[in-house]
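1. the amino acid sequence is not available; the structure is as follows:
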């Protein structure tokens, strides 16, 4: 099967959506608990938010087919923690965001299966990501990598209380230049409809941290959205009316990247 979809754009902007996929192969799903087979921790509908904007702007878009439960494309292949000392899901996670087991007793993947998933799913996505960044940088001399994510507003395992609506992450300023971060933050803070955090609970995952090399012409930014602002978190249903102002604000942010 196709492991990912890449639309090659014409401007120096690549939108990566590593948790957009929800597909779980049958042999894996058969060993999972029923609730996990729905892949509830998917970044639901982020492609629906971003793809129309990418078409207008001429940006590249990379998205996977498989769920993060198969392998998490935004985790390092060696499995080390992104936030040491905090509870979090992993490269091939055994728990979901609710802290419950994903697999039936005795059915969790072993080390050999984890490596197969890295080879079959993780590596192809990262190869495509690196190649598209290289193409855009060669053509334009610089490129912005935009990591599009979303999450439920309340996830007690990861954080207390409600997560801010728009969470901008730049690896605490290491993955992009200070000017770009400041302009993006100013844009977010200039509006009053949504709450905002910059390098708060979500500072950027592996992709942002690994590929963001501003001194080498690659700036990387992660945006974590709270899902209730554009969908129903219980049913996973997209809400076009609620999504419109979210898309409008995202478009302003993406245009800042291109400027």
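-> Good, I have the coordinates. The model shown is predicted, which means the values in this text are computed figures rather than measured ones. Numbers count the residues shown, from 1 in each chain.
2. rest of the way, CA atoms for contacts and neighbours
-> Fine.
3. burial of residue 162, as a residue count?
-> Counted with other CA atoms under 10 Å, the neighbours of residue 162 add up to 12.
4. quick check: the gap between it and residue 82.
-> 21 Å (CA to CA, to the nearest Å).
5. quickly find the element holding the residue nearest the centre of the chain.
-> In the chain, the residue lying closest to the centroid (CA atoms, centre = their mean) is residue 149, at 3.6 Å. Assigned by DSSP states H and E, residue 149 belongs to strand 143-151.
6. that strand - contacts with which helices or strands?
-> Strand 143-151 makes packing contacts with strand 13-16, helix 46-57, helix 123-140, helix 206-211, strand 218-226 when contacts are defined by 3 or more CA pairs under 8 Å, 6 or more residues apart in numbering; DSSP states H and E.
7. next one for the comparison:
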């Protein structure tokens, strides 16, 4: 394909000097580099177009490599290409041409306007001034979706080879209005209702946030996306936990600026990761969860 749409590398991968545990961190929705081509095709202003962005999440977890863990982050925005979707979840109404039969046009994400190429951002604001060509979708999948997932798959394989297991912490943020439902949780953990992560790990991660003073809810309203469903295979040694942090904890959601407490939250997240690392090193490749699951 000859279309050149990217003006910057699609991903950043920060590797530790010495890996200390079979843990990988991802930040798939924190990308904030909006290409000129994208901005010119959008009806939204420079703030509104960021409505679906998990702003600053990569910064909140930027200490990971210093702790001995890799951190994989998208640089492109979720509204441009959502790597937490199947590669071909597309809305036919967005395109000028007929979509191939292999495209998933009927998923709930597509119906909501939040497919691989989103139709809307935030609270339902339409993105585009025009319809797209399928060639544009192909270019975004090839230039954004594939590099991210190739890097993540390799990180998982490397951890399986080195440590015999892998825990993926898939890091996101959620709008404060959603985080106010039923008790305003600070953190929502998604393990696909127990399918992507063994109970021992799910319980430990929830308890780790709880010890640091965060209110925690599981799988409601976020149980995990494509990354959780696709990579989570607990009985083969791959645990995946989606972590959603309430944006109101650390940022002004209207202006997309960091609050003064940003560094305090990052320090708490450092403590959280240190606890997860210590547990992973204690449990080893199998951990109590496998014995528990076999009972």
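-> Yep, it's here. All values derive from a computational prediction rather than experimental measurement.
8. rewinding a little: which residue in the second structure aligns with the residue nearest to the centre of the first structure?
-> In the second structure, the residue paired with residue 149 of the first structure according to TM-score structural alignment is residue 172.
9. surely its match meets residue 25?
-> No - the criterion here is CA atoms under 8 Å, and residue 172 of the second structure misses it with residue 25 at 10.7 Å.
10. still on that earlier bit, mind listing what the residue nearest to the centre of the first structure touches?
-> Applying CA atoms under 8 Å, 6 or more residues apart in numbering to residue 149 of the first structure gives the contacts 17-20, 43, 46, 222-225.
11. try 7 Å this time
-> Applying CA atoms under 7 Å, 6 or more residues apart in numbering, we find residue 149 of the first structure in contact with 17, 19, 43, 46, 223-225.
12. now it: how far from residue 175 of the first structure?
-> If you measure residue 149 of the first structure against residue 175 of the first structure using CA to CA, the figure is 17 Å.
13. the alignment partner in the second structure of residue 113 of the first structure: what secondary structure?
-> With TM-score structural alignment defining the correspondence, residue 113 of the first structure maps onto residue 136 in the second structure. Of the three states, residue 136 of the second structure takes helix under DSSP: H, G, I helix; E, B strand; the rest coil.
14. then residue 260 of the second structure?
-> Secondary structure, three-state DSSP: residue 260 of the second structure is coil.
15. if we ignore the residues flanking it in sequence, what's nearest it?
-> Of all residues not flanking residue 260 of the second structure in the chain, residue 250 sits nearest, at 7.7 Å (CA to CA, 6 or more residues apart in numbering).
16. residue contacts, the corresponding residue of the second structure for residue 71 of the first structure?
-> Mapped onto the second structure by TM-score structural alignment, residue 71 of the first structure lines up with residue 81. Going by CA under 7 Å, 6+ apart, residue 81 of the second structure touches 116-117, 140, 144-145.
17. show me which of these are buried.
-> Among the contacts of residue 81 of the second structure, those classed as buried by neighbour count (16 or more other CA atoms under 10 Å) are 116-117, 140, 144-145.
18. now, among these, which is nearest to residue 165 of the second structure?
-> Among those, residue 145 lies closest to residue 165 of the second structure (CA to CA), at 24.4 Å.
19. nearest spatial neighbour of the counterpart of that closest one in the first structure, skipping sequence neighbours?
-> The equivalent of residue 145 of the second structure in the first structure is residue 122 (alignment by TM-score structural alignment). Using CA to CA, 6+ apart and skipping residues adjacent in sequence, the residue nearest residue 122 of the first structure is residue 73, 5.6 Å away.
20. and the one you found, how many residues sit next to it?
-> Residue 73 of the first structure has 26 neighbours, counted by other CA under 10 Å.
21. how many residues are close by the aligned partner of residue 30 of the second structure in the first structure?
-> Mapped onto the first structure by TM-score structural alignment, residue 30 of the second structure lines up with residue 20. Neighbour count of residue 20 of the first structure, defined by other CA under 10 Å: 25.
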